[in-house]
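In: Test case, fold it:
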Amino acid sequence: MLANDWNLDIVVASMRRFINKALWLVAHKIPWKPILIWGPWVLALLTLTFYGIENWRGARAWEKAQKDAKDSGISLNQRDYLPEITAETIPLHSLAGFDSRRIHSVRNLISNSRSGHGPLKIKLSKDSRETRFYQRWQGQRRDFRSLLALPPKTEIEAARELEIILGAELKLLNELKHQLEGVPLVLPPPSGALYHHNSLWANVTQAAELTNDDIALAIAQEDPNRAIENILFLLKLANRECFPCYSSLSTSRTIWLLLEGSIWELVQSQLLTSEQVGTLLKVLENPPTQEQFKRALWGEAVATIHNLETFKIHRNRINEIYSSRGFDGMSLHSYTGVPAFDAISEECEKLRHRAFPSGWFDLDKARLIQFQLNADSAWKNSEYDPRMHLSEPECLERLFFEPAQQPINFAATFFLKQKSLAAKIKVARIGLKLERHRIDHGNYPKALTELLGEDLNDPFSDGILQYRLKNDGTPHLWSVGRNQIDEEGLPGNSDVEGDIVWMLTPIHGLTKSAWRAGLIKNRIN
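Out: Sure, this is the predicted structure:
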């Protein structure tokens, strides 16, 4: 025990001698006077050198990016992307009073019934987007009787009762149609950041969903003329003039999917004449093009660049600019709901970004433009996958500001979705021609080659679209889809899985669980 204490005393004494020597060296051997005199100047010089180099790098990269964009015929001026408003167009600022927070579609009624705030006549429903897709592959249109607490005996009675529930909304929809009769729909240009436009996009989507519901109500009441009138109005909403950006692209895709689904319901009802089928074919003549898609991404990029330039000048506008997160209108307090925490977060962001070199804003703008230019050239290749393109060297460089990342993420997300949408519309067009053949000749063609003058190439393969008649004589048409695997016309529940299918009667043996898992292997009957 005494030996251990003695060893410990030796160690403590050695440590004391070492610390004392170190302190003496620090106090007497380090030249503190010149350090205190010249140190701040050296530090200031290094800081200024760092900021100067970074600002020079940014200015040089931004100048080169602007030149590359000009050489490629790309405008970086926001005004060049604004819709043209003439005397013949009506710029609607509120869609004739449409407010997505108060105007209800059937989907809203179902959602409200789940939370206990829906009308008493609407029962708690398990209806969902997935259920709708599954019902389609079972050849089932929407049956509004399942929504009502006291379901009537016929679909017509259910549709009339639902019309009463949606009376105010349908009246407003009719007023909007009347207001837009004979004139194009032009959405107002954004004043400031695009995310202020978010509520307007929500109103457009809500108007489209309500129109889609009105189409289903018309089909249930066996009124194809009213259904086609609503489909033409959906087309007007899809083709409205607006500032091209991510939100406009997303809204257009939603409306086109509603259009395709409504046309399928109308064909499945077998209420159409040959002339009415021709009208629907004209509706699908001009689907969204790759050029429109690219213009929307450039519009988003140009708006982002404008925001970064504004942020560069007014760095205290964190809540308005930095936290826009892709112009969706969300700010820091949207994530936490704790005002005190949000105030601290905003102040921290302001301090952090005020210290950034101005050149970093220019570097982000330049990298964003470079990505867009590279993507433009790469999109000409049908095998292009933007998710792989994101790993290329210019995208590995860190983007300093979150808004600059948004257009790149949008490109990766929407390129393949737009390609799937184009394939769905193409398949629907051929499905309409098959229906016209049935109306004119009494049966469906035995082969697609009987449809003269139609492009039958599959957008996702080197071959043509697959087609055969089912045992009941109805058509079964499909594209192999994004996964480029021919699954014998088995539809998937997303854009990634399964084939893109057009059929009017059920698949024998396809249960919902098997369809969701993609496990069914039996042949189509």
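In: alpha carbons only for contacts and neighbour counts from here, please
Out: Fine.
In: measure Pro40 to Pro34 for me?
Out: Noted for Pro40: a distance of 10 Å to Pro34, by CA to CA, to the nearest Å.
In: My error: substitute Ala158 in the last question.
Out: For Ala158, the distance to Pro34 - CA to CA - is 91 Å.
In: Those two - which one has more neighbours?
Out: Ala158 (22 against 9; other CA atoms under 10 Å).
In: separation between the more buried one and Ile507?
Out: Distance of Ala158 to Ile507, computed by CA to CA: 27 Å.
In: Also Leu271?
Out: The gap separating Leu271 from Ile507 is 22 Å, by CA to CA.
In: Looking at those two, which is more packed in?
Out: Between Leu271 and Ile507, counted using other CA under 10 Å, Ile507 has the larger neighbour count: 20 against 13.
In: wait, is that one part of a helix?
Out: No: Ile507: not assigned to a helix; according to DSSP: H, G, I helix; E, B strand; the rest coil it is coil.
In: Please give the element, helix or strand, for the most centrally placed residue in the chain.
Out: With distances taken as CA atoms, centre = their mean, Ser250 lies nearest the centre of the chain, 3.9 Å away. Per DSSP states H and E, Ser250 falls inside helix 246-268.
In: by contact count, what packs against the helix or strand following that helix?
Out: Downstream of helix 246-268, the next assigned helix or strand under DSSP H and E is helix 274-283. With contacts taken as 3 or more CA pairs under 8 Å, 6 or more residues apart in numbering; DSSP states H and E, helix 274-283 sits against helix 224-238, helix 402-441.
In: all helices for the stretch 51-200 of the chain, in order.
Out: Using DSSP state H, counting those that start in this stretch, the helices found in the stretch 51-200 of the chain span residues 106-114, 129-137, 155-165, 167-179, 198-220.
In: Let's compare: structure for the following, please.
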Amino acid sequence: MDRNVPAPMLANDWNLAIVVASMRRFINKALWLVVHKIPWKPILIWGPWVIVLLALAFYGIENWRGAEAWRKAQLQAKSQGIKTSYSDFFPEPLSSREAGFSNLPGLGGQSLSNRLDLQRSGTPELNVDRRAHRNIERWKASPEDIRLWLDPSIRPSNKKDAALELERIMKNEFSLLTKTREATTGSTLRFLPASHQFSFSDKTSNVAGRSKLAALARDDALISLALQDSERLSKDILFLFQLAQAEVYPTQMNDLITSAIWGDLEEVVWSAIKERALSHEGLLLILNHLPESFGLDSFNDNVQGQCAWNSEAYDVFKEDRDRLVEQMKWSTSISTGYSQLDEITEKAQNFGYRIMPKGWLDQAKAENLRQALVLAKVADGDFASYIRLASQNEETTKYSLNKILAGIYPQLLRRRTEHFARMELLKIGLHLEIFHLKNGKYPLRFQELGVEFEDDPFANREMNYRLKSDGSPIVWSVGANRIDENGLSAKSKRDGDIVWMLTPTAVPTESKSKNELEQN
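Out: The predicted structure follows:
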């Protein structure tokens, strides 16, 4: 024995050798059993067939489950009177009083969108940051300054010169607007897909065309206001009404665009009233064009139309997995912080999309329809219940594409609620101006107008109203934060009241107003 090596170390080496020898014997025995005892010939002959049969059984069961889920969801929708087919949401054929926008020469959806982009993206004289000045700072009660649309190097000192310069720069755009207005005067506009056959591109082109036309009409209206051209201003306002009330395939994107157009219209009318550019007849004309209500009925139509559109999309995905992979890549992003891992994960995910059973897409269709059925039960005008149920849908949604959409619904509904409040304030503002023109002053109370208005959707009570010390009115909704801040207007989307007023007030609410509320 080597006396220089401690005895415990020798014992450890001996134990390790026993373990290694045991493992070798076990592995050798296992290999012998695999080679000599397993019936490889029948496994090699029948194994692939068993795997194929198991795969077929899996796909067959999942496809059956998906078809059954979709059948039950359709029966439930039918019992509630909900339309589920893409073609169900197309209106009747065009009448003589309607203009199919895609049928107008040179004004078809995508070509129109491209033409409207030409000047806005390629004109150096226009201020690239001018869109940042679109939002009115209502607390200042100041209409948008169109001089800011121009590059500082050529910016004139007054709005009239700015309007003339903008007319020169955007001559082709305004020419197209005039041509469009003349071709559609007195007609119901339709921004619909080219056919009843489902297409991804039709939706995008029609949305883009209507949105850009509305932005152009709004810009032209503010330029007309600066030029004191009341006839042109009236034409722009009426055209904005046409665009807002155009027939579109009901989807959430179109609902968003419609709300934005009504917002543009409200901004133009408020600016015109502020500048005293509307006569009594002009005020009545605008009032008569306003819908009676901006409730949830049309929002529900858009939810159901979106559901039918999604169902068609899922059917396309069942046959075209490349389209599904493209859609998921657009809708979701993978980021682990390691590019190689991200790439491997994305490839694995895309492979999963390509081999998933069609039944899983049918189940996603059924889940999407059930979401719409839940929301359809909410009574018109019950914004609080709608937002609560939409949020619950988002939490319980299983399938990725539905989860994305479910997450959008509450946001869109909050915007629709704000839109409802703004349009009701517009209606009140028009009645106040008509009263002022008749009586030379504004009423002390709502009741003096003799008109019944909708309640504030954020508070479930009538809008707030008072006269300022200068005799001008201020009307407000408590806004998305549901805190009555006495007419202090918003400095952010979730902060402050939604206000209609014609003269400046205190600074917009944020930390200062919150501190004042806490002190009081």
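In: rewinding a little: matching residues in structure 2 for the helix holding Ser250 of structure 1?
Out: Mapping helix 246-268 of structure 1 onto structure 2 (TM-score structural alignment) gives residues 252-274.
In: What residues sit buried inside that stretch?
Out: Across stretch 252-274 of structure 2, burial judged by 16 or more other CA atoms under 10 Å covers 252-274.
In: next one: stretch 438-451 of structure 1
Out: Neighbour-count burial for stretch 438-451 of structure 1, counted by 16+ other CA under 10 Å, picks out Ile439, Tyr444, Pro445, Leu448.
In: cool, stretch 75-89 of structure 2 as well?
Out: Ala77, Ile82, Lys83, Thr84, Ser85, Tyr86, Ser87, Phe89.
In: what about it, how long is it end to end?
Out: Length of stretch 75-89 of structure 2, first residue to last, CA to CA: 18 Å.
In: Name the surrounding residues that touch that stretch.
Out: Contacts with stretch 75-89 of structure 2, where a contact means CA atoms under 8 Å, 6 or more residues apart in numbering, come from 74, 196-198, 249-250, 304-305, 307-309, 311-312, 369, 373.
In: List buried residues within those.
Out: The neighbour count (16+ other CA under 10 Å) marks 74, 198, 249-250, 304-305, 307-309, 311-312, 369, 373 as buried among the contacts of stretch 75-89 of structure 2.
In: Columns distance to Ala30 of structure 2 and secondary structure on top of those, output as JSON lines?
Out: Listed next are these as JSON lines, based on distance: CA to CA, whole Å; DSSP: H, G, I helix; E, B strand; the rest coil:
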{"residue": "Gln74", "distance to Ala30 of structure 2": "56", "secondary structure": "helix"}
{"residue": "Phe198", "distance to Ala30 of structure 2": "59", "secondary structure": "coil"}
{"residue": "Tyr249", "distance to Ala30 of structure 2": "67", "secondary structure": "coil"}
{"residue": "Pro250", "distance to Ala30 of structure 2": "66", "secondary structure": "coil"}
{"residue": "Gln304", "distance to Ala30 of structure 2": "62", "secondary structure": "helix"}
{"residue": "Gly305", "distance to Ala30 of structure 2": "62", "secondary structure": "helix"}
{"residue": "Cys307", "distance to Ala30 of structure 2": "57", "secondary structure": "helix"}
{"residue": "Ala308", "distance to Ala30 of structure 2": "58", "secondary structure": "helix"}
{"residue": "Trp309", "distance to Ala30 of structure 2": "58", "secondary structure": "helix"}
{"residue": "Ser311", "distance to Ala30 of structure 2": "53", "secondary structure": "helix"}
{"residue": "Glu312", "distance to Ala30 of structure 2": "55", "secondary structure": "helix"}
{"residue": "Leu369", "distance to Ala30 of structure 2": "54", "secondary structure": "helix"}
{"residue": "Leu373", "distance to Ala30 of structure 2": "59", "secondary structure": "helix"}
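In: gap between Pro244 of structure 1 and Gly492 of structure 1?
Out: From Pro244 of structure 1 across to Gly492 of structure 1, the span is 30 Å (CA to CA).
In: With structure 2 overlaid, how far apart is the helix holding Ser250 of structure 1 on average?
Out: Here the mean offset of helix 246-268 of structure 1 against structure 2 after fitting is 1.0 Å, by mean CA distance after the TM-score superposition for structure 1.
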